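[1] Kindly generate the corresponding structure for this input.
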Amino acid sequence: MVDYSNIELTVFDELESTNTYLLQKQEEEGLSSGEAVQALRQSAGRGRYDRKWEDTGGNMALSIYLEPDIAVQHLSQIAFVTAIAVVKTILAQGVPQESIRLKWPNDVLLEGKKCCGILIERAGDKGLVVGTGINVAAAPADKACILHYVSANLEDVVSAYLTSFKALYVAWQEFGFEHIVEQWMAYAWKLEEEIEVKLRHQQFKGVFKRLDKDGALIVKRSDTQEIQRITAGEIF
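    Here you go, the predicted model:
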């Protein structure tokens, strides 16, 4: 095992899904906070809404089991913590800041194309599995990878990610979510621009104004001019 400041990483040549592996292990034998797995290749990677995350090898597929000292209603904040860790990881490889944007709730974009998948899943009563996939060496035609922009290798990306994630995770628990929101907003995609919001039972256009203190999307609707708070959905 490799120790990254209390994160114990085990590397596998191949897994179906790093998230699934940890979820099953937690159910069958239990896990300690900080246990992490990386797969050099995933055969059945998953994203939000059970979308398939394509993996052709050479990319980062990594999941961490954590038990945050945070109230249950705030656990979803870790998606924003993770997204900023990915931003810092990409910056560390030499990608210019202006090329990176964060699309609510947890997409990381390079030059407007998605380069990262983040999947947060509950594990037991107090645990979370934080899964992160970063396109390092390859990506589908409609996605981006780091090697499209700068020279990078997988080991450096993993090391930078774990270092950034650990620091942000500790800061989130010690100092709260406000500074996480501030960092996220610095990379916000389509801020003060019209976006399309897709919810479970409706779809509308509006101007993205900001995130609130809990990470909810604040939108001024184009049809009614009303301010609406969005806690779950997608934007385009």
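
[2] all contacts plus neighbour counts: C-alpha atoms, from now on.
    Will do.

[3] in this structure, which spans are strands?
    2-4, 7-12, 35-39, 60-66, 100-103, 107-110, 113-123, 127-134, 194-198, 203-211, 217-221, 227-230, 234-235 (DSSP state E).

[4] Following up with a second sequence; could you model it the same way so I can compare the two?
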Amino acid sequence: MSGETDAAEDISHLMPSGVRGLRYSICDSTNIRAQLLAGEAGQNAVRSSAWVQAVSQSAGRGRRGRPWVSRPGNLYASHLFYPTAPRDALRRLPFSVALAIVEALVAEGVNPESVTCKWPNDILIHDRKVAGILIESAMQAGQDIDHIVIGIGINLAHAPDDARFPATSVTDATGVSIAPEALLQDLARTLAVHLESWQSAPFEPVRQAWLARAWGLGRRQRITMGSGAGNNAGSFEARLKDLAEDGALVVMLDDGREKRLYAGDVFAAAAP
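    Here you go, the predicted model:
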């Protein structure tokens, strides 16, 4: 653990009933702070959901440990909760979170027709990335889920210039200016509803709602299995066909076979 961290401000009044809220003007990473809360809860036997927000992060990260640029003006937040869902439900969780983010953005004035979801866990506006999701979980001895931390970064005011997938901010893409605190309130509300559904309701309605917003569906795209920006060893092109019931991306290969993917990144295919 590294990075500058100041004292947290209590923002529980902005959260749904029974949910704790903390805001840092700067911290290492909201996911790290949320994991520390989970550790404190384990020691004290007090297990309650919480949101951690930061104005900026000194050690923000995305999937596969990639750095997440964290200047003030965007939303950087993590949600800690203690689920009752079984371990195999984890693969379906990113799609519920993605829909919650879409609903929060729409509630703040973003045109719903402009927003799409890119497998496995990105949100786009006009085909450029505005949000990413990083989900981390801890297991109990019996392999049940102990707790989950959902990290969310949303480019509200600015976006990185060197992102692997073309990025934008909500303001640049739509002209809509959203305060991070206002969006966090909306997101805490929409995510609470989706998490309840994720734990107790069938996946099919979520699957259909996500597919209705799926970026690149039915088109040939490039899929990269490697983690490095220049690593094409695991890269191939295929047509995006479907989202499976377990959260896998179903693609159609050139030879007509279907393939299910459980990890990787999707990019626009090269122009012919």
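
[5] Looking at the strands of structure 1, spot the one closest to residue 52 of structure 1.
    Distance to residue 52 of structure 1, taken as Cα to Cα, is lowest for strand 113-123 among these, at 10.2 Å.

[6] now that closest one: which residue numbers in structure 2?
    The aligned range for strand 113-123 of structure 1 in structure 2 is 128-138, by TM-score structural alignment.

[7] Give me the contact list for stretch 200-211 of structure 1.
    Identification of contacts with stretch 200-211 of structure 1 by Cα atoms under 8 Å, 6 or more residues apart in numbering yields 181, 185, 190-198, 217-223, 233.

[8] Stretch 128-136 of structure 2 vs structure 1, mean deviation?
    Its matched residues in structure 1 lie on average 0.9 Å from stretch 128-136 of structure 2 after superposition (mean Cα distance after the TM-score superposition for structure 1).

[9] got a list of contacts for that stretch?
    Residues from elsewhere that reach stretch 128-136 of structure 2, judged by Cα under 8 Å, 6+ apart: 62-63, 94, 97-98, 121-124, 148-156, 159, 165-170.

[10] Filter these down to the buried ones, PyMOL style.
    The PyMOL command for the buried members of the contacts of stretch 128-136 of structure 2 (criterion: 16 or more other Cα atoms under 10 Å) is given here:
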select buried, resi 62+94+97+98+121+122+123+124+148+149+150+151+152+153+154+155+156+159+166+167+168+169+170
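
[11] For the longest helix anywhere in structure 1, name the packing helices and strands.
    Longest helix in structure 1, counting residues (DSSP state H): helix 154-175. Contacts defined by 3 or more Cα pairs under 8 Å, 6 or more residues apart in numbering; DSSP states H and E place helix 154-175 of structure 1 against strand 2-4, strand 60-66, helix 78-92.

[12] start and end residues in structure 2 for that helix, please.
    Under TM-score structural alignment, the match for helix 154-175 of structure 1 is residues 180-201.

[13] ok, and what's touching that stretch?
    Contacts for stretch 180-201 of structure 2 (Cα under 8 Å, 6+ apart): 14-16, 51, 73-75, 77, 83-85, 92-93, 96-97, 99-101, 103-105, 107-108, 156.

[14] Buried subset of the residues you listed, written for PyMOL?
    Selection of the buried residues among the contacts of stretch 180-201 of structure 2 in PyMOL, burial being defined by 16+ other Cα under 10 Å:
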select buried, resi 14+15+51+73+74+75+77+83+92+93+96+97+99+100+101+103+104+105+107+156
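
[15] ok, the nearest residue to residue 115 of structure 1 once chain neighbours are set aside - contacts?
    Distances taken as Cα to Cα, 6 or more residues apart in numbering place residue 144 nearest to residue 115 of structure 1, at 4.8 Å, with adjacent residues excluded. Residue 144 of structure 1 makes contacts with 109-110, 113-115, 135, 138, as judged by Cα under 8 Å, 6+ apart.

[16] switch the cut-off to 10 Å
    Residue 144 of structure 1 sits next to 108-116, 134-138 when contact means Cα atoms under 10 Å, 6 or more residues apart in numbering.
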